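Participant: Test case, fold it:
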Amino acid sequence: MNSILIKNARLVNEGQIQETDVFVKNGLISRIGQNLNEVADTVIDARGQYLMPGVIDDQVHFRDPGLTHKGDLYSEPRAAVAGGVTTFMEMPNTVPNATTQQLLQDKYDTAAQKSLANYSFFMGGTNDNLEEILKTDTRSVCGIKLFMGSSTGNMLVDNVHTLEEIFKQSPMLIATHCEDEATIRANTQHYVEQYGEENIPMSAHPLIRSVEACYKSSSMAVELAKKHNTRLHILHISTEEELALFANDVPLEQKRITAEVCVHHLWFDASQYDTLGSQIKCNPAIKEARHKQALFQGLLDNRLDIIATDHAPHTWEEKQAGTYKGAPSGLPLVQHSLQVMLAFYQQGKISLERIVEKMCHAPAICFQVEKRGFVREGYWADLVLVDLEQNLTVAKDNVLYKCGWSPLEGQTLPGVVTHTIVSGHLAYKHGAFDESKRGERVLFSR
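Facilitator: Okay, here's the model as predicted:
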């Protein structure tokens, strides 16, 4: 493997920004310091640029296997790397659902062949696969995923006894999608009666998948976790009300209950359904503006621990199905999540140090990722160089997702990722990919 010497970078890491050099050898960060003179195969002069750990996105849907017309384990990791995401954790609601150890292993085997980024996959829970869940290897699998709300296939876990047993016996972190199914069904029926099946407006989405539906499910998950001392991580918090469920006076390393916010719940609000329509239809729903303001504050005060994407591509044709009920939920975002947060930095809402904390350090701590998420000697060299003097206007011709579109099209975002190093491999440089090496399977110190 080629050695790399990065010179004169502004390193953003562990709450500090300092000018330094970084030497990478055999996939690892070998030395950090000023005026390094190691001989390297590749030398990068990063003067004026910011060097960060690679982003760890703990929630993506890359659609492989079974839905690969939307995205796959080649196209979406490639887009991720272009956006500075070096590691992803992918969800089990593919086709077939990853709810047995063999189906889970099949996804790892596919990623080893195709993924430019580092990878891990969640084991999926159902109402009747507890025995399979308990076989999950805590060292090489990121967690157990439970859909405590509407989902695809056989993945809605709504049996109270099953939930009790999973929370009681899980050997590892449980990540939950929390929306109360009964509330959603009742709300849907109300709008069907009001508008008819074919005429529900897109703006009804946050009223159907309501604040009440989110809070009711999240509070149940928290109650179960406290009862059984379960390691719980609640994904994509979308309401101000849910923030009261989470502590901000405990160090992340000591938290048993953690929470995530996604970039789209910070960036968009319900006023944009009129212009963007189904492009911003996702579960849980993007809600009125007071929520995104509260979520941002919750991020800054540490009630929300991690920033992720819930990247979920659908084809443009699927998204433009013409009716509220016909359009699938999900947004493609993994290529631009870091730049969205850099836009908030440019607006003075968050520091670079805090962005790195929430997108790189915190996922590593939360999931106990081994030797990633920080720029430290002896750690894997997952590194990103960003030029904040450049901007990028998101457009169809620079979107790399297989689905070919982004809800951010037309937006000019600050900061251009110039280089992405994945496990010591210079995978992306000034718009060009080196696909001669695949990413690594992530391990966990548990």
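
Participant: Please count neighbours and contacts with C-alpha atoms only from this point.
Facilitator: Fine.

Participant: Who are the packing partners of the longest helix seen in the chain?
Facilitator: Of all segments of type helix in the chain, defined using DSSP state H, the longest is helix 211-228. The contact analysis (3 or more C-alpha pairs under 8 Å, 6 or more residues apart in numbering; DSSP states H and E) places helix 211-228 against helix 160-169, strand 174-178, helix 181-195, strand 232-234.

Participant: To compare against the first, here's the next sequence to fold:
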Amino acid sequence: MSTTLFHNAILVNEGESVRGWILVEGDKIARIGHGDTPADLQGNADTVTDCDGAYIIPGVIDTHVHFRDPGLTEKADIATESRAAVAGGVTSFIDMPNTNPATVTADALRGKIVRASQVSVANYGFFLGATNSNLPELLNADYTGTAGIKLFLGSSTGNMLVDDDTTLDAIFSRTCALIAVHAEDEAMIRAARTRLEAEYPGGIPVEMHPDVRPREACIAATRHAIALAERHGSRVHICHISTADELRLIADAKARGVKVTAETCPQYLLFDRNDFPALGARIKCNPAIKEPSD
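Facilitator: Predicted structure coming up:
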């Protein structure tokens, strides 16, 4: 088995940046050390690379990607996007279920796993999507090989809105999986859209997208998801946070012992609604980009 030694590097891991070295045997990291490389390693490794102070950083795990495979592969597919991921330092990804067909059955999930096993150059995982009618699929799924359940409280790409209270209670009380939530209140979105369509009969301007999908819808849905997780003791993950208010709800819930985590996306950190006149639909996404204070 061939060995490769990377030395004189800055190792970034576990919250620290330390000068050190890494020994690789075959395709596995065998040893890691800080400071100077032991002399016996430098003499015995098949290949020695002097990193000259360059950083060595663990591969990123991206837990929220949309590779559009199957059914929408004119946009992207697992082969192309896994290569793009690795090129950017992402070595593991978890793909969302709003493909065509949607990943809401065990068969659809197996199909994506088989496809990834054939073409992906990165480690992979997949969410199983929830609907108002696929509770048996969710209850029978093997979550040792599935990242969790993706739950849409507000409609977005695909047809996986879950707005039935009985189904929601069952998902949170009867499944053992992590529940990743797209948190927007659908009734509030519909009411906002109806009001704005009457106000703008020629079409709602793109800069009004934060009003079509208002912050109140995000806050209400996140509060609802947290309440369900707290009531049933389940694990909930709030996807793509777009408001400061939601962070406060999550922090307070964590302090109460609720098993809640969250994520955001670069666009919510880089842009606000004042950027719509210049950038238009290029920053239109769901949830919508909000205020500068967010």
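
Participant: Could you give the residue range in the second structure aligned to the longest helix of the first structure?
Facilitator: Counting by TM-score structural alignment, helix 211-228 of the first structure lines up with residues 215-232 of the second structure.

Participant: Kindly report the same for stretch 102-116 of the first structure.
Facilitator: Under the criterion TM-score structural alignment, stretch 102-116 of the first structure matches residues 107-121.

Participant: List the buried residues of that stretch.
Facilitator: Going by neighbour count (16 or more other C-alpha atoms under 10 Å), the buried part of stretch 107-121 of the second structure is 108, 109, 112, 113, 116, 120, 121.

Participant: Could you do stretch 31-42 of the second structure as well?
Facilitator: For stretch 31-42 of the second structure, by 16+ other C-alpha under 10 Å, it's 37, 42.

Participant: so where do the helices sit in the stretch 51-200 of the second structure?
Facilitator: With helices called from DSSP state H, counting those that start in this stretch, the stretch 51-200 of the second structure shows them at 78-87, 106-119, 135-140, 165-174, 186-199.

Participant: Have a look at how far, on average, the first one is from the first structure.
Facilitator: It refers to helix 78-87 of the second structure. In the superposition with the first structure, the average deviation recorded for helix 78-87 of the second structure is 0.9 Å (mean C-alpha distance after the TM-score superposition for the first structure).

Participant: What residue in the first structure is paired with residue 59 of the second structure?
Facilitator: For residue 59 of the second structure, the residue aligned by TM-score structural alignment is residue 54.

Participant: any idea which residue sits dead centre in the second structure?
Facilitator: Centroid-nearest residue in the second structure: residue 64, 2.0 Å away (criterion: C-alpha atoms, centre = their mean).

Participant: Residue 6 of the first structure: what secondary structure?
Facilitator: Following DSSP: H, G, I helix; E, B strand; the rest coil, the label given to residue 6 of the first structure is strand.

Participant: Was I right to think it contacts residue 21?
Facilitator: Yes. Residue 6 of the first structure is within contact range of residue 21, at 5.5 Å (criterion: C-alpha atoms under 8 Å).

Participant: which residues sit in contact with the nearest residue to residue 7 of the second structure once chain neighbours are set aside?
Facilitator: Sequence neighbours aside, residue 21 is the residue nearest to residue 7 of the second structure in space, at 4.2 Å (criterion: C-alpha to C-alpha, 6 or more residues apart in numbering). For residue 21 of the second structure, the contacting residues are 5, 6, 7, 8, 9, 11, 32, 33, 34, 35, 36, 37, by C-alpha atoms under 8 Å, 6 or more residues apart in numbering.

Participant: just to revisit the earlier point, kindly provide the distance from the match of residue 59 of the second structure to residue 12 of the first structure.
Facilitator: Computed as C-alpha to C-alpha, to the nearest Å, the residue 54 of the first structure to residue 12 of the first structure distance reads 11 Å.

Participant: So for the two, which sits in the more crowded spot?
Facilitator: A direct count of neighbours by other C-alpha atoms under 10 Å for residue 54 of the first structure and residue 12 places residue 54 higher, at 30 against 22.

Participant: quick one: that one and residue 246 of the first structure, what's the gap?
Facilitator: From residue 54 of the first structure to residue 246 of the first structure the distance is 27 Å (C-alpha to C-alpha).

Participant: secondary structure class for residue 267 of the second structure?
Facilitator: helix.

Participant: Can you verify my assumption that it contacts residue 287?
Facilitator: No. Residue 267 of the second structure is beyond contact range of residue 287, at 10.7 Å (criterion: C-alpha under 8 Å).

Participant: Could you check which of these two has the larger neighbour count?
Facilitator: residue 287 (25 against 15).

Participant: The stretch 201-350 of the first structure: strands as residue ranges?
Facilitator: Per DSSP state E, counting those that start in this stretch, the stretch 201-350 of the first structure carries strands over the ranges 232-234, 257-262, 306-308.

Participant: could you list every residue that touches the residue mapped onto residue 187 of the first structure from the second structure?
Facilitator: Using TM-score structural alignment, the partner of residue 187 of the first structure in the second structure is residue 192. Counting by C-alpha under 8 Å, 6+ apart, residue 192 of the second structure touches 211, 212, 213, 214.

Participant: what about the last one, distance to residue 207 of the second structure?
Facilitator: To residue 207 of the second structure, residue 214 of the second structure is 12 Å away according to C-alpha to C-alpha.

Participant: do the same with the third one
Facilitator: Look at residue 213 of the second structure and residue 207 of the second structure: by C-alpha to C-alpha, they are 12 Å apart.

Participant: Looking at these two, which has the bigger crowd around it?
Facilitator: Higher neighbour count among residue 213 of the second structure and residue 207: residue 213, with 26 against 19, using other C-alpha under 10 Å.

Participant: Would you mind confirming that the more buried one is in contact with residue 191?
Facilitator: No. Using C-alpha under 8 Å, residue 213 of the second structure is not in contact with residue 191; the gap is 9.7 Å.
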